[in-house]
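Peer 1: take a look and give me a structure for this.
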Amino acid sequence: MSQLSPNAVAESDLAKGAVCIRAADASDVESLLIYFTGLSTTTRNKRFMGARTDVAMVAAECVARASHPDHFTLLAELRQEGQGTIIGETLYVYDAVARQGEFAISVADLFQRRGLGLQMMMEMEMRASDLGHGMIAAETARVNAEMRGLAKKAGFVDTGLGDWQSVHFAKSLSRQSSSR
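Peer 2: Alright, predicted model coming up:
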């Protein structure tokens, strides 16, 4: 389990706890539902590339394949006074036909632009590389400047496969970069 220093996430009163990134399991469905419901409409629309009203089903899907080796959901959790609150999530699914992993990510509104998304992406990349996966890709709305900036910062490149509404980006993983 990766540990982040609280300073890497935020300097507000909300971040006076430990933040860790961990794999989700079946017991996290309710907490994920609360997390998704608590996102602003804008953030939720960016995460799902449109409006979604079935966040309970999405939360269940995020942990449904927790035992499948090529699928995982990572949760960023703020731990304060013995309680954990989800403040970010990354869903990763490997497509064996395309021979690449695909991901989606979100960070709670209060914790955006503080390095948490990048930390989550780095952890996702290490786990994917450890699984022997060589490529990760994702798609986002062309107007989602935050995700495009995060992807660029994480070393992803625009593949040119998007359309007028979306941007497709990818990154080749190095097995050497996954050593811990």
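Peer 1: C-alpha from now on. contacts and neighbour counts both.
Peer 2: OK.
Peer 1: could you report the separation of residue 43 from residue 106?
Peer 2: The spacing between residue 43 and residue 106, counted by C-alpha to C-alpha, to the nearest Å, is 7 Å.
Peer 1: one more, please, to line up against the first structure:
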Amino acid sequence: MPNDPFADADDLPARVTLRDGRQVVLRNIQAEDKAALQAAFHRLSADSRYTRFMASMRDLPEAMLESATHPAPDRAFALVAVTGDAEAERIVGSARYAAAAGSDICEFGVTVGDDWHGIGLARSLLQVLIGAARARGYRTMEGYVLASNSSMRGLAHRLGFADTQCPDDATLRVVTLHLMEEGSTSSLP
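Peer 2: From the prediction side, this is the model:
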């Protein structure tokens, strides 16, 4: 990946070496990733599933898999981190943002396999999301994070996100990053 810490999706696929020396390839999600995404979900611990989706889930619902693997190009972006060669490729992390039609605010989510925590994978995924959202003219990126999820809250803080109490739910925090300089204009239609 280039030196810009908020690399754009145009730089994908990109090979990234993580802090423990393992390498992953970050690439755009593909329609053919449905089964691999479900398999990655099944490898998550119950705690990781709850932390990411804020609900107990045994499987990703078909509608969620369809949405994840077919992001609307005008208002969503999704990528995966994979390891292994093409025949034995395995998804070990994923990230996406989505926005309501016409909105200049996008909401993000990041999922990282349990055995890939703490080595920079979530940071790499989130940095690409930030770059992609910025390049597409979004003014603000936000995420809803469990108040107890100190890892994601810490990462968001290190990347410049503000962290505030969710007004509707004391168990949630809202992390917010302003993507555009003051006075700049959005390129959204």
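Peer 1: coming back round to it: more neighbours: residue 43 and residue 106 of structure 1, which one.
Peer 2: Neighbour count, other C-alpha atoms under 10 Å: between residue 43 of structure 1 and residue 106, residue 106 has more, with 24 against 19.
Peer 1: how about the alignment partner in structure 2 of the more buried one, secondary structure?
Peer 2: Matched to structure 2 by TM-score structural alignment, residue 106 of structure 1 sits across from residue 111. On the three-state scheme (DSSP: H, G, I helix; E, B strand; the rest coil), residue 111 of structure 2 is labelled strand.
Peer 1: was I right to think residue 111 of structure 2 contacts residue 96?
Peer 2: No: if you go by C-alpha atoms under 8 Å, residue 111 of structure 2 and residue 96 don't touch, sitting 9.2 Å apart.
Peer 1: can you pull the contacts of the match of residue 106 of structure 1?
Peer 2: 52, 93, 94, 95, 122 (C-alpha atoms under 8 Å, 6 or more residues apart in numbering).
Peer 1: do I have it right that residue 76 of structure 2 meets residue 99?
Peer 2: Yes: Residue 76 of structure 2 lies in contact with residue 99 (C-alpha under 8 Å); the separation is 6.3 Å.
Peer 1: residue 66 of structure 2 and residue 60 of structure 2: what is the separation?
Peer 2: Taken as C-alpha to C-alpha, the span from residue 66 of structure 2 to residue 60 of structure 2 is 10 Å.
Peer 1: which of these two has more neighbours?
Peer 2: residue 60 (17 against 14).
Peer 1: could you find the closest non-adjacent residue to the counterpart of residue 43 of structure 1 in structure 2?
Peer 2: Aligned counterpart of residue 43 of structure 1 in structure 2: residue 48 (TM-score structural alignment). Excluding its sequence neighbours, the residue lying closest to residue 48 of structure 2 (C-alpha to C-alpha, 6 or more residues apart in numbering) is residue 114, at 7.1 Å.
Peer 1: kindly report the same for residue 21 of structure 1.
Peer 2: residue 76 (4.4 Å).
Peer 1: what's the one you found aligned with over in structure 2?
Peer 2: Under TM-score structural alignment, residue 76 of structure 1 pairs with residue 81 in structure 2.
Peer 1: where does its match sit: helix, strand or coil?
Peer 2: Applying three-state DSSP: residue 81 of structure 2 is strand.
Peer 1: if I pick it, what's in contact with it?
Peer 2: With C-alpha under 8 Å, 6+ apart, residue 81 of structure 2 has these contacts: 24, 25, 26, 27, 91, 92, 93, 94, 125.
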